[in-house]
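> Okay, sequence plus prediction incoming.
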Amino acid sequence: MSTSRPPKALDRVLIVRLSALGDVVLSSGLIPALLSQWPAARITWLVEAPAAPLLKHNPRLHEVIVLPTAHWKSLWREGKRLQALREIWRFRASLRAARFDLVIDPQGLLKSGLMAWFTGAPRRVNLKPRESSQYLMHESVRPALPAAGELPIVAHEYRDLAVYLGADSSSYRMDLAVGELALQQARSRLKDAKVGPKYAVLAAFTTRPQKHWIESHWAGLADGLIAQGLTPLLLGGPADLTAAQRIAASHDGILNLVGQFKLDETVAVINDAALLVGVDTGLTHMAIALNIPSVALFGSTTPYLRGPDARTQVLYERLDCSPCNRKPTCNGRYDCMRQLDVARVLRAAAEVQQASKT
């Protein structure tokens, strides 16, 4: 990966990262990195609706544009295809009218590349291009491999993109803002649920079962966290309700508030936490971005093996079969996650909390 020379001035910059929640958080470090190079630039972010609440409170963003993908798909399914095409064309025209000087696509997919191409910007740069999206760009960036013996840091590929654009590596800091109203609403709901002042968020859920920690371990972890003076608090979305009920039933000290908060309120709950223990999921990345002491449990995936500082520990055991990503070969045993026993997680939890005090 080489470093490009930044232009002397930029007025309008567009970041196209449409999804998913964790990746929007991880790539948010582009905001301060870009502003370190171009302090007067107006940065706009194009995102799909589910992740938009992660960005809407950020005062360093000039604008957040929500891509109406679901609406277009609905029109298409209803047979209103001409209307859908007309709306897509109008959306394209609005992007062109914004006259962006630079468009950055850290997602690297065809759909994100198409949106970048729609802008007609004179410079379009993407990251790790897939699905032939490089042909819609002027430049494509592939992250550098870690040096021998170096553990890949959280969000390293997005950091490399920022460096390519001319920013200093140290300027890359994930940038997740907490909304004042969301914070008030979250605190009110926590008070109603009789959550004490020191709590640990358990981020136990994600989209793939091979990324989950062994479910029975959460009760043992709760015992240890309570001994450390923390209230274990389950967070997640509506899709996680069934699994959350099982975990909460395994230990009467676990408070189950899964599905009780909007996304920006969830950010606020994490912001007030003393600790987060979670799997490879968006909530874990949110805690790291907010500088909350965090223990990340990785197994089938291993994008990062260290956090920005000692307040984050990534626990991961490399087995012959790992990382398997979407193709586990262990017949549902998830051996990599079984390697992460409760005692080890509790030690890491105590260490990251201590690191936050020094």
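Everything's here; your move.
> rest of the way, CA atoms for contacts and neighbours
OK.
> Okay, helices next: where are they in the stretch 1-150 of the chain?
All helices of the stretch 1-150 of the chain, identified by DSSP state H, counting those that start in this stretch, fall at 21-27, 30-37, 69-77, 81-97, 110-118.
> now the helices for the stretch 201-350 of the chain?
Assigned helices in the stretch 201-350 of the chain, in chain order: 217-227, 241-249, 263-271, 282-289, 335-338, 342-357 (criterion: DSSP H, counting those that start in this stretch).
> Below is structure B, check it against A:
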Amino acid sequence: MREPSETGAGERILVVGPSWVGDMVMAQSLFMTLKARYPGCRIAVMAPAWSLPILERMAEVDEGVALDVGHGEFGWHTRHRVARALRGRFDRAIVLPRSWKSALVPFLARIPQRIGFTGEQRYGVLNDRRRLDKAVLDQTVKRFVALGLPAEKAVKGNFPIPRPHLAVDADNLAELRGVHGLSTRPGIGMMPGAEYGPAKQWPLAHFRALAKALVAEGFAVRVLGGPGDSEAGETIARGLGHVHNLCGRTRLADAVDLLADCRQVVTNDSGLMHVAAAAGTWVHALYGSSSPAYTPPLTDSADIHTLALECSPCFARTCPLGHTRCLTELSPERLLTAVLDAERHLAVEN
């Protein structure tokens, strides 16, 4: 199959984006690769409506296209309607998810070149199917970037990975500080949630103990997450001065600005971990059932905290052995020491 010209002058590319916050942030590495490789190309990203505010913070994305289909829902009428609206507008489609239905809109929109990894019998809906070698493309972000490269270059797996970078809205940040009455102390972010399951979640008692110790050291703590994390945030913040429970009280775009304003963050392996890394904040990433080799924060400003027990990573949603030692034995004292060490490093840099 003919590859697009290396100049890519005026090429119109539709990317079918992922449905998870962290994956959408990592997809920016693909967008950056496309803009660098094909100057003058125009990139549109089709994704769930919730992700559009994140896409607006990516300089490489020219257009966001909402596909409002519920989780697990096929949504034939919605996909057909969106496909009709896109017909004739694009030269190439890159499909990041590996499901059959994710490739349906580009097929129905009659986009000439439709690229994606082989999966779920996607013969026909894709006409440039790539074999996924998981040993070579051993990280999610590598798999995304590979689909933006010619097949013969992608297969080697030794291509550069640009680091995601989300723009910050200073005016919005100033408003958020006032609306939420945030402390003027230097901020530490905490993200106790992880949608995948409890085997990725550091104990709330550990988060609370660390928050209490950080306040004693002169910091303020901002607990961030979605509406489902509100109770967890309250468990961490209850009765502690300078600890703000913002879970469920901010938009996703607000989280970008609030995390960029933090000195550091302590976070489970979650979508907001990747947001914090792309916002330029020092990240302390906690890994239990998952692996930092597969979905690391894409930044040099990160400390990885994992015990690497004989039973981990198991990639399970809940601990198969019932003890979750990989997280419970990561002590708050260890994280406090790491935060203070990083703070000294940041002070020297500044």
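Here it is on my side, so go on. The structure displayed is predicted, hence computed values, not measured ones.
> List just the one of the helices of the stretch 1-150 of structure 1 that sits closest to residue 233 of structure 1.
helix 21-27 (19.8 Å; CA to CA).
> For the residue nearest the centre of structure 1, which non-adjacent residue is closest in space?
When CA atoms, centre = their mean is applied to structure 1, the residue found nearest the centroid is residue 22 (1.8 Å). Nearest residue to residue 22 of structure 1 in three dimensions, chain neighbours excluded: residue 282, at 3.7 Å (CA to CA, 6 or more residues apart in numbering).
> so what corresponds to residue 262 of structure 2 in structure 1?
Residue pairing (TM-score structural alignment): residue 262 of structure 2 is matched to residue 273 of structure 1.
> Its match: what's it in contact with?
198, 199, 200, 201, 292 (CA atoms under 8 Å, 6 or more residues apart in numbering).
> Can you give me the distance of it to residue 224 of structure 1?
Remark: distance between residue 273 of structure 1 and residue 224 of structure 1 (CA to CA, to the nearest Å) = 17 Å.
> likewise residue 179 of structure 1?
From residue 179 of structure 1 to residue 224 of structure 1 the distance is 32 Å (CA to CA).
> before we move on, what about residue 76 of structure 1?
52 Å.
> So the two - more neighbours on which side?
residue 224 (20 against 15; other CA atoms under 10 Å).
> Quick check: the more buried one vs residue 13 of structure 1, distance?
From residue 224 of structure 1 to residue 13 of structure 1 the distance is 47 Å (CA to CA).
> do residue 218 of structure 1 as well
Using CA to CA, residue 218 of structure 1 is found at 44 Å from residue 13 of structure 1.
> who's more crowded, the two?
Of the pair residue 218 of structure 1 and residue 13, residue 13 is the one with more neighbours under other CA under 10 Å, namely 24 against 21.
> tally of neighbours for the residue nearest to residue 22 of structure 1?
20.
> Please say which position in structure 2 it maps to.
Under the alignment (TM-score structural alignment), residue 282 of structure 1 pairs with residue 271 of structure 2.
> isn't its match right next to residue 18, touching?
No: using CA atoms under 8 Å, residue 271 of structure 2 makes no contact with residue 18, being 11.9 Å away.
> wait, residue 323 of structure 1 sits on residue 301?
Yes: counting by CA under 8 Å, residue 323 of structure 1 touches residue 301, with 5.2 Å between them.
> Same list, the helices of the stretch 201-350 of structure 1, but as a markdown table with distance to residue 86 of structure 1 please.
Conversion of the helices of the stretch 201-350 of structure 1 to a markdown table gives the following (distance: least, CA to CA, whole Å):
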| stretch | distance to residue 86 of structure 1 |
| --- | --- |
| helix 217-227 | 51 |
| helix 241-249 | 39 |
| helix 263-271 | 31 |
| helix 282-289 | 34 |
| helix 335-338 | 49 |
| helix 342-357 | 52 |
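> quick one: the strands in structure 2?
For structure 2, the strands defined by DSSP state E occupy 12-16, 42-47, 63-66, 92-95, 113-117, 128-130, 187-191, 220-223, 243-245, 264-268, 282-286, 302-305.
> quick one: the third one to structure 1 mean distance?
Which is strand 63-66 of structure 2. Averaged over the aligned pairs, strand 63-66 of structure 2 sits 0.6 Å from structure 1 after superposition, using mean CA distance after the TM-score superposition for structure 1.
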